[in-house]
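S.K.: Give me the fold of what follows.
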Amino acid sequence: MTQHQLTNRSVSFLNSALGLYNRVAVKASHQVIKRYSTSFSMATLMLSPQIRRDIRNLYSVVRIADEIVDGTALAAGYTPAELGTLLDDYEAAVLAAPAQHFHTDLALQAYGDTARRCDFQEEHVVAFFASMRRDLTASEHDPGSFEAYVYGSAEVIGLLCLSVFNQGRPVSEARQQRMREGARALGAAFQKINFLRDLAEDQQELGRTYFPGTTAGALTEPQKQQLIADIRVDLSTAERTYPALPVQARIGVIAAALLFEGLTDRIEQTPAVKLLEERISIPITTKLMILGRATVKGLSMSIYRKKQ
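M.R.: Next up, the predicted model:
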């Protein structure tokens, strides 16, 4: 039966049913980010409602891909040889999601709606899965492979977030380029911070050594300080682009950046040898204070722009 053959009442009922299904899908995506990333989930609270939903919808499929390569699929009984096929199948499903308006997978249902409206570029999604695939085969990186990995695993996520922020908004090419630079820099900073924070798990549980020039089970204080300095350059590059962001997204981006900057500060104060033994985190009270600082900082940028 086609929609043309349905009565108006039937069409209304079906549209209502689809609307409910979409809302449930969004709720499911929210639970993914809430359970897997407290800091990032808190930062999304500072985004406008529509942007917040879309960022969460994007995060859910990114998180699921991470779980395929980071051990959860192995724990479920898949063999290492089967993980590549599982990841390939999921990539195909994610790439096909925008063209379909109904999925039995709630994460894909929510993501497909976001990807359609925000015009996600397929090349960014492909680059992301290419980096995830490297996690199945590469245990160490040289400078070239590290740069490629960070681009696909983190910088393109920043670019996809930018597509969410700018949906339906006319943006000049100069401003767009400025925001792209910031999105890539911030994505790279987040990934490198995560590498340092998760050093123990990555090396001991997953057998991965991401940073070129370092060896498994060893990190010297000079190496740590050099990595921290590189992260701060990325954070500084991103910060210069915050005023170009739409106000609906700016405070949330600043909140995420300040949370990760706070994590960087704690890692810098932690002896390198301890990073090989424990995961550094930020207390919830400190996180709440950081969200307050982000609000003040983001609003002050808006006031400054209006005065110009």
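
S.K.: From now on I want contacts and neighbour counts done on CA atoms only, so please keep to that.
M.R.: Noted.

S.K.: where's Phe129 relative to Lys34, distance?
M.R.: For Phe129, the distance to Lys34 equals 23 Å [C-alpha to C-alpha, to the nearest Å].

S.K.: Who has more neighbours out of these two?
M.R.: Just comparing Phe129 and Lys34: by other C-alpha atoms under 10 Å the higher neighbour count belongs to Phe129, 20 against 16.

S.K.: Name the nearest residue to that one, ignoring sequence neighbours.
M.R.: Nearest non-adjacent residue to Phe129, counting by C-alpha to C-alpha, 6 or more residues apart in numbering: Glu91, 6.7 Å away.

S.K.: Which of the three states applies to that neighbour?
M.R.: For Glu91, the assignment made with DSSP: H, G, I helix; E, B strand; the rest coil gives helix.

S.K.: measure it to Ile64 for me?
M.R.: Counting by C-alpha to C-alpha, the gap from Glu91 to Ile64 is 11 Å.

S.K.: one more to line up against the first:
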Amino acid sequence: MSRTVQPAGQAGREALLQEGYRRAAGLTWRYGTTYYWGAALLPKARRRHVHAVYALCRLADDIVDDQAVVDRGDTVATGAALEAFADRFRTAVTAEEAGDPTGDDPVMAAVAATVVACGIDRECFDRFFGAMAMDLTTSRYETWDDLCGYMEGSAAVIGEMMLPVLEPTSPMAQEPARALGLAFQLTNFLRDVDEDLDRGRVYVPQEDLRRFGVDLTAADGSGRRATPQWRAFLAFQIARNRELYALADTGIALLPGRSARCVGAARVLYSQILERIEAADYDVFSTRARVPTWRKATTAARIMVAGPPTPPVRTALPGPGRTADHVAPYPR
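M.R.: You can find the predicted model right below:
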């Protein structure tokens, strides 16, 4: 059984935090390279806070995905593991706020220090853990609004968590930050359709699949092919995704220089995934769209020198139902 200890003095505390931030950076480098290269444009003191927030979200997501395999579908056991993790987080933050940090988990100590130092609203994490718990019971979303209800806690709220780290110059930056969180996650969903199907999950609206004549879960496996119907469906979702990026772009000017470069780099890199999906003729089943590491590094370097890119021109949605409600305002 792991024992709880109080690090010996300030030196022990600093060593624990240093190790925690180092591990958080490692997790970001391994699993979230776009975040990693974007954060590289921030001053070191703020960069580590991006790593800490990402690490917390990554570890929680791993519990839902990996522990579910260990538990062989026992959602009660996986839910208990997720709740225990959330409790450890809340305990660590409460202790940090009281000025009496305890514990021997370096990453959790770093996360708690970041939450308190940056003044991140703890309610954001309640919404986040709530969305993670949804993955244990919900595998399909009927409408775009239904999917946004899930992404409210799994994606939009990540933008809210990151915003205090970025030190915006106006409160009007909040909605664009939320939109960027949604845009990033929708990009992941479109890229990872095949992988999510293997987990028994579909993170695209069922009503849209029907509208375009796509059955991803067809018994004969025909749903996992880049048919004309699938290409039309995915083109529609990519256009919706770009509308979210366009809304997010309006917030870049509300960030100080280094933060604007950080967000601009991450935005460019993530949106390039959509370009690679298009270049592969919308086939996300036989290959995974990736932006190579060298391109991420050179993009970050270019933006560091030249500044964030000029927001692209908004384009109309393709396909049936080209109305604004298909890029609907997401629920709060």
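
S.K.: Kindly state which residue of the second structure is aligned to the residue nearest to Phe129 of the first structure.
M.R.: Under the alignment (TM-score structural alignment), Glu91 of the first structure pairs with Ala86 of the second structure.

S.K.: Tell me if I'm right that its match and Phe129 touch.
M.R.: Yes - counting by C-alpha atoms under 8 Å, Ala86 of the second structure touches Phe129, with 7.1 Å between them.

S.K.: How are the helices of the stretch 101-250 of the first structure distributed by residue range?
M.R.: Using DSSP state H, counting those that start in this stretch, the helices of the stretch 101-250 of the first structure run over 106-118, 122-137, 143-150, 156-165, 173-197, 199-200, 221-239, 247-269.

S.K.: about what we covered before: ok, how many other residues are close to the residue nearest to Phe129 of the first structure?
M.R.: Number of residues near Glu91 of the first structure (other C-alpha under 10 Å) recorded here: 19.

S.K.: Same check on Arg35 of the first structure?
M.R.: Per other C-alpha under 10 Å, the neighbour tally for Arg35 of the first structure reads 9.

S.K.: What residue in the first structure is paired with Ala52 of the second structure?
M.R.: In the first structure, Ala52 of the second structure lands on Asn57 (TM-score structural alignment).

S.K.: hang on, its match packs against Val26?
M.R.: Yes - if you go by C-alpha under 8 Å, Asn57 of the first structure and Val26 touch, sitting 6.6 Å apart.

S.K.: who has more neighbours, the two?
M.R.: Counted by other C-alpha under 10 Å, Asn57 of the first structure and Val26 do not tie: Asn57 has more neighbours, with 29 against 23.

S.K.: So that one versus Ala96 of the first structure, what's the distance?
M.R.: Per C-alpha to C-alpha, Asn57 of the first structure is found 15 Å from Ala96 of the first structure.

S.K.: coming back round to it: any idea which element the match of Ala52 of the second structure lies in?
M.R.: Following DSSP states H and E, the helix or strand that holds Asn57 of the first structure is helix 49-69.

S.K.: Tell me the buried residues in that helix?
M.R.: For helix 49-69 of the first structure, burial by neighbour count (16 or more other C-alpha atoms under 10 Å) applies to 51-62, 64-66, 68-69.

S.K.: Mean per-residue distance, it versus the second structure.
M.R.: For helix 49-69 of the first structure, the mean distance to aligned residues of the second structure following superposition is 0.7 Å (mean C-alpha distance after the TM-score superposition for the first structure).

S.K.: any idea of the angle that helix forms with helix 122-137?
M.R.: Angle, helix 49-69 of the first structure to helix 122-137, by axes from the mean of the first three to the mean of the last three C-alpha atoms, to 10 degrees: 30 degrees.

S.K.: what number of residues lie near Ala109 of the second structure?
M.R.: Number of residues near Ala109 of the second structure (other C-alpha under 10 Å) recorded here: 26.

S.K.: Just list the residues touching it, thanks.
M.R.: Residues counted as contacts of Ala109 of the second structure (C-alpha atoms under 8 Å, 6 or more residues apart in numbering) are Leu16, Leu17, Gly20, Ala92, Pro101, Gly103.

S.K.: Quick one: map the second one onto the first structure.
M.R.: If you follow Leu17 of the second structure across to the first structure using TM-score structural alignment, you land on Asn22.

S.K.: and its match, how many neighbours does it have?
M.R.: As a burial measure, Asn22 of the first structure scores 18 neighbours (other C-alpha under 10 Å).

S.K.: Without its sequence neighbours, what residue ends up closest to it?
M.R.: Once flanking residues are discounted, Asn22 of the first structure sits nearest to Ala110: 6.5 Å by C-alpha to C-alpha, 6+ apart.

S.K.: How about Ala249 of the first structure?
M.R.: Nearest to Ala249 of the first structure is Leu47, by C-alpha to C-alpha, 6+ apart, at 5.2 Å.

S.K.: Specify the local secondary structure of the equivalent of Gly26 of the second structure over in the first structure.
M.R.: By TM-score structural alignment, Gly26 of the second structure lines up with Gln31 in the first structure. Taken by three-state DSSP, the conformation at Gln31 of the first structure corresponds to helix.
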